[in-house]
Structure formats: structure tokens, C-alpha cells
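Peer 1: Okay, here's the prediction I keep looking at, along with the sequence it came from:
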Amino acid sequence: MSLRDTRILVAIDFGTTFSGFAYVHKGDSKKNPDIVTNDIWPDSVGDYKTPTALLYNKTYTQVKSWGTLALEDESDYDYESDELRPRPVELFKLYISDLEDYQKPWLPSELKYTKAIEDYLTQMQRCIKDTITRRWPDIEFPSQVGLMLTIPAEWPHHTTAIMRNCAYKAGLIKTKDSTNLEFTTEPEAAALYCLGVVGEHGLRPGDTFLVADCGGGTVDITTQLLQDNKLSEITERVGDLCGSTFIDKEFLRWLGRKVGFQALEKLKTYSYGQIQHLVQNFFCPLIKFKFNGKVEDFRQARLNLYKYCDNLPQYITGEHRQKMEMDNWTLKLDFISVKEMFDPVVNRILELIESQLIEANERCSALFLVGGFGESPYLLRRVRETFGSRVPSISVPINSKAAVVRGAIVYGLNIDVVKKRVLKWTYGIQVCRDWVAGDDEDRRTPDGKIFQFRRIVQRRTQVEVNKPFPETCYPVKPNQTSALFKIYYTTKDNAIYCNDPGVKLLGTLRIIMPDTKDGLNRPIEFFLTFARLEIKATAINKRNGKVYNETRFELDI
């Protein structure tokens, strides 16, 4: 069964800080089936998303709670055992990115990030299954359920392989290579959601529009061409780790300067729930969500430590303690300080938008801000101030927080809605040829050969979805009965060798070719097909057109 044959379609937006899902019954009689964005969670009702957080037992082997319950405002001590509760695990999605080790968030040594992802998706799977079977008891889960997973645009190539493996272990698909699962990028899904509102902004076929998906951890931007109610990506997607959680970090740095970083670290260690309470119940609702960058609208916030984090004062020492005692344990958060928390993040988003406009030769009829941080009045104001003279319409669509997950459903219902994508990497294979004078002597093999990178397709190339890119190769030895195609990718436009800096192994295609009667004259046509977001590799015997039956494409993860 393929995605097209399933009865129910579910999309999961697995986010850095918050996650959600949407679903639809495809129905034979409905041309435009109703998409439902889930707002019922085990611990809350009315929210489209729940925190991407897990609370484990002391050995981090069993999930005790997830979502909001993992971050609930309780004492950080377990009164049954009178021991310190384990710290909730958050931001583990960032481990898939290319962050340096020192930049990665805290994760207990006992827990691998892939296990955390698997555990979280397992909890999502249970919630999704309960929801689907409550609505339609006759649905076989997961065999009759198609799944869409969204991923950040900028993240490494192995992201889809990691997420597919975790989805399989979480019980969201029956087999690891299930065709019930498809991927789309977060900005592409957001663009598909915006496709439903382009008419409200006067866009017509041939116009281009830019979508900036601004979430908690990542910001992804894409520029799309509108054609016959379908989309074609016209620029290389861009993105960065500059979501709203980095503003939260700046707030905590500001607090650390006021009370001492040592005191703040002790609060994180012994009363982590109070850190969450401080951010989620003071900073976000009273400051971050309201800040618009206008001095005249700003009301100085007063932070009473005993009200929001009453365990913190006991850790404050020295001059910091003397100052806090004089101020009755109350801090004042002024306009300049708040603006300094926002500006590094907002300025980076403006840089990303600028790069997209330049890449699109300034051809952009509308700009849509979506995602949780896309609702920020300060971000909208800065974007309009910076680009208002170059982009006719800049807006935040209705229900923008659910744009990604609803757009993923739109894609799953009609995968052909995306006509073209722009490649983010250069792809090639490792080939073997005779070593000749002038080649690197150190790379010469004992039998006089040399291995090199042969480019198949270059980054920034606009490709049609499912278009194959062929390359013809020949056996290296007359009696060769098998062949190994190693597929590599790089951000460079080209590479000479497969172990050059920045060149990474994507996967390996193994084929069996037992008929050796034609010796070296056995041309093999190798294809890379950019089938949506997951790449397919095939090999064909050019002499008889046979597709090798024992072909396997093994992703390197």
C-alpha cells in the first residue's frame, strides 16, 4: 500500500520546542476533505501544540510523562522517595542539526538523542492512534494511515533516514521502508498552507511569494512560484537556528547577570521546573508575546523572584545578594534590555530574508510570516520596515501556528502539487579509473587505479520532482560479478575526491551482475532520482534494459 491508497492522512510537525499533528479522512466523495488540527492532548485542550519535552525515571529508561506534564509546575523533588526528580529532556531535536558539540543542549549521558526522538514519537503515536480510532473505529492503524513528517530545510541529508527509523521504532509505520511515509520540508509545507490564501493578497499565476517559517528553534525560508495552483521552488531554501527559544536564552542570560550565573545554574540543577515557570509564565506572556519595539507601548515589567522562582534567592550570594535585598528581591526589566534580547535573533531572520530576495532577483509579490514566532509583533514590524518598499504585501496568515502541519496535509493529499525543487547539495558518485602521470601519487592503488568524485547534478539546480539523473559506468575488471556505487553529496559546486573536506557519504547502491561474458563491455546506467525529499538510486543494464533485481540502496546514518 502506498500513501495514495491509505484512508487516513496524518501529518506530524515535530518541532524543537513544540509539536503537533493534523489529520484528515480522505473519503472517496470529498474533493476538499476537512483537515482537523489536533487540539486535544492527554493534559490539555485547546492548544494546537504541546511541548517537545520528556520526563524520564531516574535511569532515563522509561518515560514518566511528556508534553506539558513533563514541564508542569511541581516541586522538583519526588516526595515518595524524597529524591531530586530527573530534569526534563528538551530541545533534543537539535542534535540532528550541524551544531558543534558545545552548542548542543543538555542531554543526560544515559540517553541517546535518537532514543529521545523515538520515545517522543511513541507518545505521539499513542495519542494519534487514540484520536483516529475514536473517530473511525474500523481503521487499521498504522497500515491504513498515511504519514507526513516535516523536517527543517537546512538540516543534513541524513535527517530523513533518522526520522524514518525513529518513526518505525515508534510504531507509526509497519516497516522501515514503508511507502506510507513521506517527508516535506517545514517551509514547503508552510508555503502550501499559504497557497490557500494567496488569492486574498491578489497573487496570480506567475507571481512569486516568500514564506518565512519562524519557530521555536529553527527559521526556514523558501521562495515559490505560483503556477496553475501548484508550486515550484525557485531559490535554494535557507534557514538557521534563530527561533524564539534563543530569545528565552537571552532573557536567562540577563537574569544571570543580575543574580549571578552560579546561582542560576543551581536553580537549573535543583529546581528546573521553576526555570520553566519563570520563562513560560512571566517572560513569554508578559513580555515576549507583547513586545512590538515601540517605547511608547512598553510597560516596564517587575520580576519578583519569590513569586516566580522562590528557590532562587537561597543560591544568590555576595554583591548580587546585597543588591537584591536592597531591591526587595525584585528586578525591573526595561525596554532596552528586552530589545537587546530580540535583536540578534530578529536581525538574523532579516538577513535570511534579504538573501532570498537577492537570490530571487527581487521578484516577490508577497511575504508570509508563519510559525509561533511568526506571530511576534516586533518581528512583523521589523520585516515591514525593512522590506515594505520591495515586497507589496507582508502579512501573518490566520492560524499561522498550524501552517506547517496543515500544509503537510495539503501536500500528502496531492503530492503532485509540488512541481519543482531547488537542490541544496551537489551529488556525485565514486568512480575508478586508470591512474595517469600527474595524478596524486598517494592516491594510486596497488593495481594502478585512482578513485575520484564524479558529479551527477550540481546544487542550486532546479529539478522536477521524480526526474532521474543518469550516469553510465563500466565494470573495472572483466570478471567482475558485483558493483558498488557510493553516492556522495557536498555543499560545494564540485569536488575532486570523495574524501575532500565537506564531502559526505549519502549511501551505497549494491548490485549483482553474474553474467561476465562481455567483460568490460557491460555498460551500467546509474540513476539518481530526486523523488520528493528522499532520494532513490537505481541501476540498469544498458545492453538489455534489465533493472538489477538485487539492488539495494543503503543510507549512511
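Peer 2: Happy to help now that I have it. Just so we're clear, the structure is a prediction, and the values are computed from it rather than from any experiment. Residues are numbered from 1 along each chain as shown.
Peer 1: Please make it C-alpha for all contacts and neighbour counts, starting now.
Peer 2: Fine.
Peer 1: name the helices or strands packed onto the longest helix along the chain?
Peer 2: Longest helix in the chain by number of residues (criterion: DSSP state H): helix 335-359. Helix 335-359 sits against strand 219-227, strand 238-240, helix 245-259, helix 377-387, with contacts defined as 3 or more C-alpha pairs under 8 Å, 6 or more residues apart in numbering; DSSP states H and E.
Peer 1: Output those as TSV; include the columns mean neighbour count and distance to residue 276.
Peer 2: Output for the helices and strands packed on helix 335-359, formatted as TSV (neighbours: other C-alpha atoms under 10 Å; distance: least, C-alpha to C-alpha, whole Å):
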stretch	mean neighbour count	distance to residue 276
strand 219-227	26	23
strand 238-240	21	24
helix 245-259	18	10
helix 377-387	18	23
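Peer 1: Of all these, which one is nearest residue 320?
Peer 2: Among the helices and strands packed on helix 335-359, helix 245-259 comes nearest to residue 320, with 5.3 Å by C-alpha to C-alpha.
Peer 1: Also compute the angle for the closest one relative to helix 335-359, please.
Peer 2: Between helix 245-259 and helix 335-359, the angle comes out at 150 degrees (axes from the mean of the first three to the mean of the last three C-alpha atoms, to 10 degrees).
Peer 1: Second structure for comparison follows:
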Amino acid sequence: MSSLRLRQEIKSRRSRNRRIESGFRQDQNGSLPAFQESAEPDIIACIDIGTTFSGYAFALSKDLQEDRLAVHVNKEWISGNSKLITLKVPSSVLLTPEKRFHSFGYEAEWKYGQLAADKNHLGWYYFRKFKMTMMQNENPNIGTSIMDDTGKPLRAVAVFCAAIKYLRNHLVDALASTMKGVEPNWILENFSFQWIFTHPVNWEDQTKQVITMAAKQVGINNATLVPEAEAASFYCQVSPLHRINTRNGEMICLQTLGMKYLMLDLGGGSTDSTILQLTTDTKLIELINSTGNLNGGIKVDAAFINFLMQIVNEEVMEKFASSFKADLSYLHKEFEIKKRTFDPKSSDPIVFKLPTVLRRIFEVNMKQALQLKIEQSEYGYLVKLNGDTLSMDPDVFRGFYAAALENISSSLLKVLYAKEGKDCKTIVMVGGFALSPLVQNTIRTKFPDMTILMPPDPDLAVMKGGVLYGFDNQPVIYMKAKYTYGIGMAMPFKNGVHPDEKKFESNGVSLCSDVFKINITQNQDVQIGEFESRTLLYINRREQRFLCIPVYLSTVREALFTTEGTCQYLGKMKITLMSTRDEKAPISVKMALTFHELVVEVTDEGSGRTIRDVFADSPHIE
């Protein structure tokens, strides 16, 4: 987290408070000196309650004014397994028999497992994946009740309230911990917050009220709700997008006016396909959406559990799941680790440990060694058990994904084939399930003609984007150029202007080499994704069949030559010159900036041939 800026803010406010208190003591009238609060919030925070995992992101408004990517999340959550480190926490709530909050996330899972092991869990209220449970009700609203792990009902608002309160307090505690002697209440009293909450795009207003009411019960009266797809879009607009499937030189710019793109949110519980468009009046609108419940990572989990049921049978699995909650939680974590590390290209077997108690329950009830049962099953040649170590062929593991991937592909086709999907050529993948290489490969294979993109941290895109939405709910269309961009070229030599050492002759003409011809100037206001002023080049040799154009940037506003220390070579553009081209026509060079790339387009106006390539927009760091 940006602890330096935060510490500076805390220190400044503590000093201000001391001055105010001192002035108050010296004021004979006993009146407190007036302090004008800013209308802009000091801190923007987004809470994202997902089906399987939840979390928060936050930023100081002052930081976002300088850098739209200055959004921070909790460093890591302790899962109890050193191999499973997550930036979000399981959506699990544990309440006492008196319906008081006890714990959330990994701590709730651990405590409930201990209670179950001692047979003391029946009076407690444990909710796992409660968001999905609520959505299984018809028309969920503030009066909807959901069932806990043992079938006891509780209003959904109370469960969401517990989750929101925990995440809010965790964030405030983290902020307070950045400076010694600062209490969480002091943070709440001296910093203004804007709270953003994300929700699935297809939620009705009555369902959104569950979050709004739960937030109010925690003391958050200024809650702003934003659809997950829209939040993710705000983050992807400013994030360097990873190209899973693109064509050479293709511009990656979600701010192109009129452009349609499909935001594919691959979450733990569901997959949401939403086509968004940035209209000519810079409004981000939703054209169509489709939600596939239980098509996310949770469907892969279900396939794995079904596989175990086929091996040990349903009765044994039920006894294990109902009586050994801690071991079941361990099994889920083991499988989660394998999901995150599975390489679909590898032929190595997938190996993980089964809980010893599961094997024992099977052998006591079935009077047969589990190893022997596996050998006699349809998986006999593909799955091996050695003690408690289960080893399976990667094809078996890959099969756990089959149904989910088929449903995701069908959902995408449904949206893309709708009339609103016409001319949509780009898919942007976000969500934790998008991290899976197998998922990425499948989408790329199923949709080879689509441009497929993904931000560097897709599992955090929604909650980071929620912060950006809270900062400015209008898409970013313009930006200031970070550097000066141009090409290296030769120009007619001017005595007294150009240095003699750069003079050379070509076809009887005196030229100056290494001239830096500027296309975009540092701090120039540019429309993102739009090509700026062009440079025209002319061919002075009739037999010339190709042209190489070097591309440079300069770290200063003005540079004369590419050999200056402020200039850095980015690469070159090479265009073939047709023998039939109009010899008098120029070669035009145009440049455009996205948030993280420089796009160069070269057109031979004598033949109509155009090439385009993409370069880094910042100096190389050696």
C-alpha cells in the first residue's frame, strides 16, 4: 500500500488537529476555529463481495490525480496453507449461536472446522458462498433469508452486514497501522471516505438494496453501487493489457469512441458476458449481458467432488463432508492450489494429498482398500493412490473443466450472435477464473478471430476498477503525453543551423542525418487511441524497394537529434515500396497513444499500402 503518502497525510492531519486544539484552548470565547472540509473524499474504497472470494481496494484521491494505477489491496491473506497465498479472502461468515459476529474468511473456515471436530458447531451460524445461496432464491430482496451450513435461516442482510463490517474494519485497521499511535477510530474521524460496492450486472434494484441496507447498518450511508462489468472496464481502460490473442500492430485501446468490446467476468461462482460500448458522447453503455450461474471455478470444484464420489461413493463422501469440516476445508485448499498451478501443456501427473480420514471412512464402511477400489474403477490406469497421495493423469484433471468451459463458450456465442454483438471483435477477460491457462487457451482456440485481452491482475480488476469509478465515473478519453515521440530522418542541410558532422550527400543533395522529427510532444493533450499529426517522407531514389523508419522517444519536450542523450530508440517500421507506386506520392507516418503503448502507422500514399506496429511508450530500463 502507498504507506509513504498515507503517513504524510496522517502526520499532516495530526499536526493540524493539535493546532486546532491549541487554538481552541486559547480562544476566550471557547469557539472551535472553523475548518472547511473538502467535497472530494480523502480515500476511495471499494468492497467486492464475490461468490467464492471477497476483498477490498482503496486509494488516496491525491494519488489518483497523479497516477490512475495507484490503487492498492491488502497484501495477502493467511490461508493456513503456505502454498496458497491470496489477495482476496474466502466469502465465509461465522456467527455465534447468539447471532453475533465471530469471524470471516480463512479464520471462519478454521474455527468452524474446529467446532465441527468437537461436535459443537450445530448452534453456530456458518455461511459459505452466501452470495450464491441468496441468488438461488426467487427475486431476492431485503426480506430474503438464506440457510447456513446446517440449514438454519438468517436474513441475507445480516450476513452481508457481517461481511461488509469485517472488510471495512480490516481496511481501516490497515490504514491505522501505517503510523505508530494511530487508532482506527481516528482514521474514520479525520479522513473522509467514499465507499463503492460492486454487484453482478443482472441484479435487480430490490437485490441491490440488500447491500445498501447492510452498508447502512455498518454506518456507511454514502454507498455507491456499480456493476462489476463496468467497474472492470474502468480498470482495463488504464491498465496495460496482456495480449492473449491479437494481430501484429493492432491498437489496444478501449477508449476508441464507438468501439464495442465484450467484458468476460470469469468469477468463482458465475460468468458474466457483457458487451459495452463507449458512445460518441463518451458514455459507457451496456448493450447486452448474459449470466451463467455456476459456470465459474465453482463448477470445476463440483466436478472434482463428483469425481471423488465416483471413487468413494456418495454415502462415504457425505459422512466425510458432514463430520470433518476442517479436513473438507483442507481438501478444497489443496484443490485450489492445483487449479492455480495447473499447466495444460504439461504431461506430468497432478499430485496432492487426500485427507487420511476420507480414506479411513471408505475402508471402514466398504471393507476394501481405497487403493484397490481405484485400480478396479474406470480410472484404474489414470489415477493412482499411494498412502494418502493421489496422483492423476492431467487428462483427468483437465476433464474437471470441460463442462464449465463448454458453458462459457456457449454463453459467449449467445451474446456475440445477438444483434447487439454485431461488430464486436474484442474480448476482455477478468476474474479469478481468467487466471487459468487452460481457460485462456480454450477461449483463444474457440474464438480465433477475436482480439482477446486481459489485465495483469484479472482477479483484482473489479474491485480496483470500483475505486477508479468512485474517483471519476466518466471514462478517461484524453491524456497528457508522458514523453516526446517521433522518428529519425534526414532533412536538407542548413548551414549555420545543422552541425557539419551530420552533413552527407545523397543524389547530389546535401542532407543532415539523425534529425528527430516530432509527432507528439511531451505534455501534449492527446485523445487516447486517435492518431495525431502526420509526418511526410519522400523517396528520392526511384529504384528503392523498402523504407526503414526508426522510432524514438525523448524524455524532454524538445530534442533536435536522435543522438542526444535524452533520446531512446524504440524500434523501426519497415514498409515495402511497390514498383507500381506513384513516385511523387509521400510516405506518411502517424502516431497514437494508448495508456501504455505507442502505436505507429505508416502509409505509402503512392500505393495505399499501410503497416502498423506497437511500441513501449516509456524508456527501457536497463
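Peer 2: Received it, and whenever you're ready, just let me know what you need. The model shown is predicted, which means the values in this text are computed figures rather than measured ones.
Peer 1: that older thread, which outside residues touch the very next helix or strand once past the longest helix of the first structure?
Peer 2: Next helix or strand after helix 335-359 of the first structure toward the C-terminus (DSSP states H and E): strand 366-370. Here strand 366-370 of the first structure makes contact (C-alpha atoms under 8 Å, 6 or more residues apart in numbering) with 190, 194, 201, 203, 208-214, 375, 380, 391-397, 400-401, 403.
Peer 1: Restricted to strands, list the residues you listed.
Peer 2: Among those, DSSP state E puts 208-214, 393-395 in strands.
Peer 1: List the buried residues in the longest helix of the first structure.
Peer 2: By 16 or more other C-alpha atoms under 10 Å, the buried positions in helix 335-359 of the first structure come out as 335, 338-339, 341-343, 345-346, 348-350, 352-353, 355-357.
Peer 1: quick revisit: just put the helices and strands packed on helix 335-359 of the first structure in TSV and tack on distance to residue 18 of the first structure.
Peer 2: Below are these laid out as TSV (distance: least, C-alpha to C-alpha, whole Å):
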stretch	distance to residue 18 of the first structure
strand 219-227	14
strand 238-240	17
helix 245-259	11
helix 377-387	20
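Peer 1: any idea how far residue 11 of the first structure is from residue 232 of the first structure?
Peer 2: Remark: distance between residue 232 of the first structure and residue 11 of the first structure (C-alpha to C-alpha, to the nearest Å) = 21 Å.
Peer 1: okay, these two: which has more neighbours?
Peer 2: Each of residue 232 of the first structure and residue 11 has its neighbours counted (other C-alpha atoms under 10 Å); residue 11 has more, 28 against 22.
Peer 1: secondary structure element for that one?
Peer 2: strand 8-13.
Peer 1: which secondary structure elements does that strand contact?
Peer 2: Strand 8-13 of the first structure packs on strand 18-25, strand 145-151, helix 403-413, going by 3+ C-alpha pairs under 8 Å, 6+ apart.
Peer 1: so that strand matches what in the second structure?
Peer 2: Aligned using TM-score structural alignment, strand 8-13 of the first structure spans residues 43-48 in the second structure.
Peer 1: center of the first structure - which residue?
Peer 2: What sits nearest the mean C-alpha location of the first structure, by C-alpha atoms, centre = their mean, is residue 152, with 2.7 Å.
Peer 1: give the contact list for the corresponding residue of the second structure for that one.
Peer 2: Aligned by TM-score structural alignment, residue 152 of the first structure pairs with residue 200 of the second structure. The contact partners of residue 200 of the second structure, by C-alpha under 8 Å, 6+ apart, come to 227-229, 272.
Peer 1: Please tell me which residues of the first structure the helix or strand residue 514 of the second structure falls within aligns onto.
Peer 2: Using DSSP H and E, residue 514 of the second structure falls within strand 509-520. Mapping strand 509-520 of the second structure onto the first structure (TM-score structural alignment) gives no aligned residues.
Peer 1: Can you name every helix or strand that that strand contacts?
Peer 2: Strand 509-520 of the second structure makes packing contacts with strand 484-492, strand 503-506, strand 587-593 when contacts are defined by 3+ C-alpha pairs under 8 Å, 6+ apart.
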